[in-house]
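output the structure for:
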Amino acid sequence: MRHASLTLFVALGVTACATKPPAPPAAPAPQSTAKSALVNLAPASGSLVSGRVMLAPMRDGVHLTGTIGGFQPGSVHGLHVHDKGDCSAADASSAGGHFNPTASAHGRAGTATHHAGDMDNVTADGNGQVQLDIHLSNVTLGGGAANDIANRALVVHAAADDYMTQPSGNSGARVACGVIQVKG
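Sure thing, here's the model as predicted:
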């Protein structure tokens, strides 16, 4: 009996030593360091579209609010964060392509496959204005993480995004562009 107890004790000790230690906790997701940002949208491609958009970090992304005007009443437009914070070209081509740090295919925000800068289309009201109230998930504002949208461009397009055509959703010319400028 004594021999059996010793064997069991040794076996339990060996088993305990062979068990893997618990994995270290996952690194925390990057957090926004800015309190807010502002975008002054200026016309591009000969349009009359302009506006002002405020951005505020939230727990799982960034919230955009503001007003964009100069549209035809009832018209629908694509809206995206673009990779470069440069709106110097007359057609806003200097802003580069959609912000896409994970090299995903273009798609509709909220679906499994889309660029980090993809958002749902916006529709102008009867006065040719859009009141923005959009939550952009899985991005940060400030801090320099791969998914940081600070100092990138917000671009409004002439047509609706079809959410399928690669790489940009066939949303037409860039009719307004502004740099996402951190305020604090």
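
all contacts plus neighbour counts: C-alpha atoms, from now on.
OK.

how about the strands in the protein?
Per DSSP state E, the chain carries strands over the ranges 37-43, 50-58, 61-69, 76-77, 79-82, 122-123, 129-137, 153-157, 174-179, 181-182.

could you give the separation of the third one from the chain centroid?
I take that to be strand 61-69. Here strand 61-69 is found 13 Å from its chain centre; the criterion is Cα atoms, centre = their mean, to the nearest Å.

next one: residue 66 from residue 10, what distance?
69 Å (Cα to Cα, to the nearest Å).

so between those two, which is more surrounded?
A direct count of neighbours by other Cα atoms under 10 Å for residue 66 and residue 10 places residue 66 higher, at 16 against 12.

now that one: how far from residue 18?
59 Å.

count the residues that sit near residue 71.
Applying other Cα under 10 Å, we find 23 residues neighbouring residue 71.

ignore the last one, residue 69
19.

which residue packs closest to it, ignoring adjacent ones?
residue 129 (4.2 Å; Cα to Cα, 6 or more residues apart in numbering).

who's in contact with that neighbour?
Shown in contact with residue 129 (Cα atoms under 8 Å, 6 or more residues apart in numbering): 67, 68, 69, 70, 71, 73.

could you redo the residues you listed as a markdown table and give each row distance to residue 87?
Below are the contacts of residue 129 laid out as a markdown table (distance: Cα to Cα, whole Å):
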| residue | distance to residue 87 |
| --- | --- |
| 67 | 19 |
| 68 | 17 |
| 69 | 18 |
| 70 | 18 |
| 71 | 19 |
| 73 | 25 |
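
go through the strands of the chain and name the closest to residue 115.
strand 79-82 (9.1 Å; Cα to Cα).

hang on, the earlier thing: so can I have a markdown table of the strands of the chain showing distance to residue 104?
Converted to a markdown table, those look like this (distance: least, Cα to Cα, whole Å):
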| stretch | distance to residue 104 |
| --- | --- |
| strand 37-43 | 25 |
| strand 50-58 | 23 |
| strand 61-69 | 18 |
| strand 76-77 | 22 |
| strand 79-82 | 14 |
| strand 122-123 | 22 |
| strand 129-137 | 15 |
| strand 153-157 | 19 |
| strand 174-179 | 22 |
| strand 181-182 | 25 |
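
quick one, which of those strands is nearest to residue 166?
Shortest distance between residue 166 and the strands of the chain, using Cα to Cα, is found for strand 79-82: 14.0 Å.

let's see this one next to it:
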Amino acid sequence: MKVIIGVLSALLLVVSGCSGEERSPLKTSIYNADNDKIGTATLTEQPDGVQVKLKVEGLEPGMHAVHVHEFPKCETPDFKSAGNHFNPLSKEHGLMNPKGAHVGDMPNVEADQSGMIDTELMLPEAKMKEGQKSLLRDKGTSIVIHSGQDDGMTQPAGDAGERVACGAITLKADEDEASDPTEPDKKQEGN
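Sure, this is the predicted structure:
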């Protein structure tokens, strides 16, 4: 009897894992204030959180804050439609804050002299699947890049400056067909 229950439980897990929409990895496009696609963020659920591979160009060289925000809205030019930081646990802002951090807080990233960011980050408390800390709960969230760096403490957003780029994190994020400027042009490669 225990064997039958174990087999049925395993089958249920397999079927439930295959029946839902694919949540990981998920690639979302990043747009600037002029609504030009400037790169992508690829989010992959890992045992220790969500890995974020960020590849973006066209930024000012130097340090930039990156956060996940609470709404999947990236209305130009200021991206305020993305709301506040994703903070389902009601903590204070900042990776250095003893009362923090928000689930959506990430380390600063550096754009090189050409304005390119190509890095991997981690959201240790986030999930892609269902649950309170899911980046896809409700209708989703967004990833926002700021003009300056996050100081890791100042409330509510680390004194990180203006929002300069944004990408909606939704189940339909993969459907964006705009060309990615950070990838070689496939048509030109064939010539």
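
what's the counterpart of residue 93 of the second structure in the first structure?
Counting by TM-score structural alignment, residue 93 of the second structure lines up with residue 106 in the first structure.

show me what contacts that match?
When contacts are counted by Cα under 8 Å, 6+ apart, residue 106 of the first structure touches 113, 114, 115, 118, 163, 164, 165, 166, 167, 168, 169.

switch to 10 Å and redo it
By Cα atoms under 10 Å, 6 or more residues apart in numbering, the contact set of residue 106 of the first structure is 98, 100, 113-118, 162-169.

residue 47 of the first structure contacts residue 92, doesn't it?
No: under the criterion of Cα atoms under 10 Å, residue 47 of the first structure makes no contact with residue 92, lying 11.5 Å away.

need the overlap of contacts for these two.
Both residue 47 of the first structure and residue 92 are contacted by 173, 174, 175, 176, under the criterion Cα under 10 Å, 6+ apart.

more neighbours, residue 47 and residue 92 of the first structure?
For residue 47 of the first structure versus residue 92, the count of surrounding residues by other Cα under 10 Å is larger for residue 92: 23 against 16.

measure that one to residue 18 of the first structure for me?
Between residue 92 of the first structure and residue 18 of the first structure the computed distance is 60 Å (Cα to Cα).

and residue 56 of the first structure, by the same measure?
The gap separating residue 56 of the first structure from residue 18 of the first structure is 49 Å, by Cα to Cα.

the more surrounded of those two?
A side-by-side neighbour count of residue 56 of the first structure and residue 18, using other Cα under 10 Å, places residue 56 first with 19 against 9.

counterpart of the more buried one in the second structure?
Checking TM-score structural alignment: residue 56 of the first structure goes with residue 44.

now do residue 81 of the first structure
When the second structure is aligned by TM-score structural alignment, residue 81 of the first structure is paired with residue 68.

also residue 3 of the first structure?
In the second structure, residue 3 of the first structure lands on no residue (TM-score structural alignment).

tell me the contacts of residue 3 of the first structure?
Residue 3 of the first structure sits next to residue 9 when contact means Cα under 10 Å, 6+ apart.

quick one: it and residue 17 of the first structure, what's the gap?
Using Cα to Cα, residue 3 of the first structure is found at 21 Å from residue 17 of the first structure.

rewinding a little: counterpart of the residue nearest to residue 69 of the first structure over in the second structure?
Counting by TM-score structural alignment, residue 129 of the first structure corresponds to residue 116 in the second structure.

nearest residue to residue 61 of the first structure in space, please, no chain neighbours.
Using Cα to Cα, 6+ apart and skipping residues adjacent in sequence, the residue nearest residue 61 of the first structure is residue 137, 4.2 Å away.

hang on, that neighbour packs against residue 119?
Yes: taking contacts as Cα under 10 Å, residue 137 of the first structure lies within contact range of residue 119: 9.5 Å.

overlap of the contact sets of these two?
Residues touching both residue 137 of the first structure and residue 119 (Cα under 10 Å, 6+ apart): 109, 110.

same drill for the two, tell me which one is more crowded.
Per other Cα under 10 Å, whichever of residue 137 of the first structure and residue 119 has more neighbours is residue 119, with 22 against 19.

now do the contacts for the counterpart of that one in the second structure.
Matched to the second structure by TM-score structural alignment, residue 119 of the first structure sits across from residue 106. Listed by Cα under 10 Å, 6+ apart, the contact partners of residue 106 of the second structure are 52, 65-68, 94-95, 121-124, 150, 152.

which of the residues you listed are buried?
With neighbours counted using 16 or more other Cα atoms under 10 Å, the contacts of residue 106 of the second structure contain these buried positions: 52, 65-68, 94-95, 121-124, 150, 152.

okay if I get those as JSON lines plus distance to residue 189 of the second structure?
Listed next are these as JSON lines, based on distance: Cα to Cα, whole Å:
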{"residue": "52", "distance to residue 189 of the second structure": "28"}
{"residue": "65", "distance to residue 189 of the second structure": "34"}
{"residue": "66", "distance to residue 189 of the second structure": "32"}
{"residue": "67", "distance to residue 189 of the second structure": "34"}
{"residue": "68", "distance to residue 189 of the second structure": "34"}
{"residue": "94", "distance to residue 189 of the second structure": "43"}
{"residue": "95", "distance to residue 189 of the second structure": "42"}
{"residue": "121", "distance to residue 189 of the second structure": "30"}
{"residue": "122", "distance to residue 189 of the second structure": "33"}
{"residue": "123", "distance to residue 189 of the second structure": "35"}
{"residue": "124", "distance to residue 189 of the second structure": "38"}
{"residue": "150", "distance to residue 189 of the second structure": "39"}
{"residue": "152", "distance to residue 189 of the second structure": "43"}
